[in-house]
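In: this one's structure only:
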């Protein structure tokens, strides 16, 4: 069986990252008889300088991209429809607030050591996009830990310390230096880059072509 390594550079605050992974899951399921996949998540912050209280997402996005709030609402509505078709909970996408995701990335690193990295990432996506919860709030992060049945006390120790901070910063710098400027970015077998939330058919074709080149 051919083995394919997929490194995903993403942010918890990126709706297309949740959509992109759901599409990737569909592609991997279709290729499962032929290929064995391993997935690792890597940190990227869309808004690394965010501090203080969060802003309502629609005016914040309008200001960031120089568009109107109505355009942003339409864009978010399209994402909500796509997410629903994929079985994702994006119910609160338009009413969430901006927030810092650094500690959430640290928690994903901790969850990786518990063998639950992807599950943690998905729990954070649902908390933010489905429930409009503040994923910079340690109580919210610990609720995600509890939902996965992981050790809340151990997770709290991580969040109350600087553990994994250097690793997250190092990853962010590594992928920025490698030219990753937007997410999601899927790096296949440490060699090929697939940018954006591609459709499952596109991913299947790309993974088959890459797999055929592997020794």
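Out: On my side now, so go ahead. Because the structure is predicted, anything quoted here is derived from the model rather than measured.

In: when you work out contacts or count neighbours from here on, use the C-alpha atoms and nothing else.
Out: Noted.

In: so where do the strands sit in the protein?
Out: Secondary structure of the chain by DSSP state E: the strands cover 2-10, 35-43, 185-188, 192-195.

In: other residues contacting the last one?
Out: Identification of contacts with strand 192-195 by CA atoms under 8 Å, 6 or more residues apart in numbering yields 182-188.

In: again, only this time at 6 Å
Out: By CA atoms under 6 Å, 6 or more residues apart in numbering, the list of residues contacting strand 192-195 from outside reads 185-187.

In: ok, structure two:
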């Protein structure tokens, strides 16, 4: 079985992307021992117009969904779907819709082998702990924990714009591919899958694409 490359377009404030990340990693674990899958993570902002300091989560979501009742229903949906992937969502703790550029920068500057655990930690910080993942101090602390790096040094690197070239490249690629929603997967540069996919479905496409 030949090696696989999976390009994943995702956002750190996207509940479905968190499930999609877990699903993909589970699918990769099921690959035959002789198969190697390289996952490349690309930035996509689901709320690109959010101010750098973030905005009120309830207000943003009520505006998107058309009302408070729809918003409450959607939060329950996240909880229910998340359970299918072994994930916990505490949406009542989420107060901010963050600008996710800094979080994507942090992922971009992380060593490749630590990007997946870093992404999972950022998701947990936001969806379980309600932390503001648009805040440089919060992200530097997360990065310091996962990457075993000095948090103050990471904050400087983020605020100076390190990794921004990769973030912008990911967003340009997403635009060229016509991506309108995430998660979005491209397997070996030829098979494109949009939206949340269960592990078995992803596994099927991975094997077919090898």
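Out: Received the coordinates, thanks. Computed from a predicted structure; not experimentally measured.

In: circling back to that earlier point, for the strands of structure 1, could you give me a markdown table that also reports mean neighbour count and distance to residue 204 of structure 1?
Out: Formatted as a markdown table, the strands of structure 1 follow (neighbours: other CA atoms under 10 Å; distance: least, CA to CA, whole Å):
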| stretch | mean neighbour count | distance to residue 204 of structure 1 |
| --- | --- | --- |
| strand 2-10 | 19 | 12 |
| strand 35-43 | 16 | 11 |
| strand 185-188 | 21 | 12 |
| strand 192-195 | 15 | 12 |
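
In: can you say which of the ones you listed is nearest to residue 93 of structure 1?
Out: Among the strands of structure 1, strand 2-10 comes nearest to residue 93 of structure 1, with 17.3 Å by CA to CA.

In: what is the end-to-end distance of stretch 186-198 of structure 1?
Out: Stretch 186-198 of structure 1 has an end-to-end distance of 10 Å (CA to CA, to the nearest Å).

In: actually stretch 30-44 of structure 1, not the one I typed
Out: Counting by CA to CA, you get 28 Å between the two ends of stretch 30-44 of structure 1.

In: just how off-centre is that stretch within its chain?
Out: Stretch 30-44 of structure 1 sits 14 Å away from the centroid of its parent chain (CA atoms, centre = their mean, to the nearest Å).

In: how close does residue 147 of structure 2 sit to residue 18 of structure 2?
Out: Relative to residue 18 of structure 2, and taking CA to CA, residue 147 of structure 2 is found at 20 Å.

In: looking at those two, which is more packed in?
Out: Neighbour count, other CA atoms under 10 Å: between residue 147 of structure 2 and residue 18, residue 18 has more, with 24 against 18.

In: which residues in structure 2 form helices?
Out: All helices of structure 2, identified by DSSP state H, fall at 15-29, 57-65, 68-84, 101-109, 112-127, 136-147, 151-159, 164-176, 199-209.

In: quick one: closest of those helices to residue 4 of structure 2.
Out: Among these, the nearest to residue 4 of structure 2 by CA to CA is helix 199-209 (7.5 Å).

In: now the angle from the closest one to strand 37-43?
Out: Inter-element angle recorded for helix 199-209 of structure 2 and strand 37-43: 110 degrees (by axes from the mean of the first three to the mean of the last three CA atoms, to 10 degrees).

In: pull up the aligned stretch in structure 1 for helix 199-209 of structure 2.
Out: Aligned by TM-score structural alignment, helix 199-209 of structure 2 corresponds to residues 200-210 of structure 1.

In: likewise for stretch 10-21 of structure 2?
Out: Using TM-score structural alignment, the residues of structure 1 aligned to stretch 10-21 of structure 2 are 10-21.

In: quick one: terminal-to-terminal distance for that stretch?
Out: Where stretch 10-21 of structure 1 begins and where it ends lie 10 Å apart, using CA to CA.

In: cool, and stretch 190-208 of structure 2?
Out: Separation of the first and last residues of stretch 190-208 of structure 2 by CA to CA is 11 Å.
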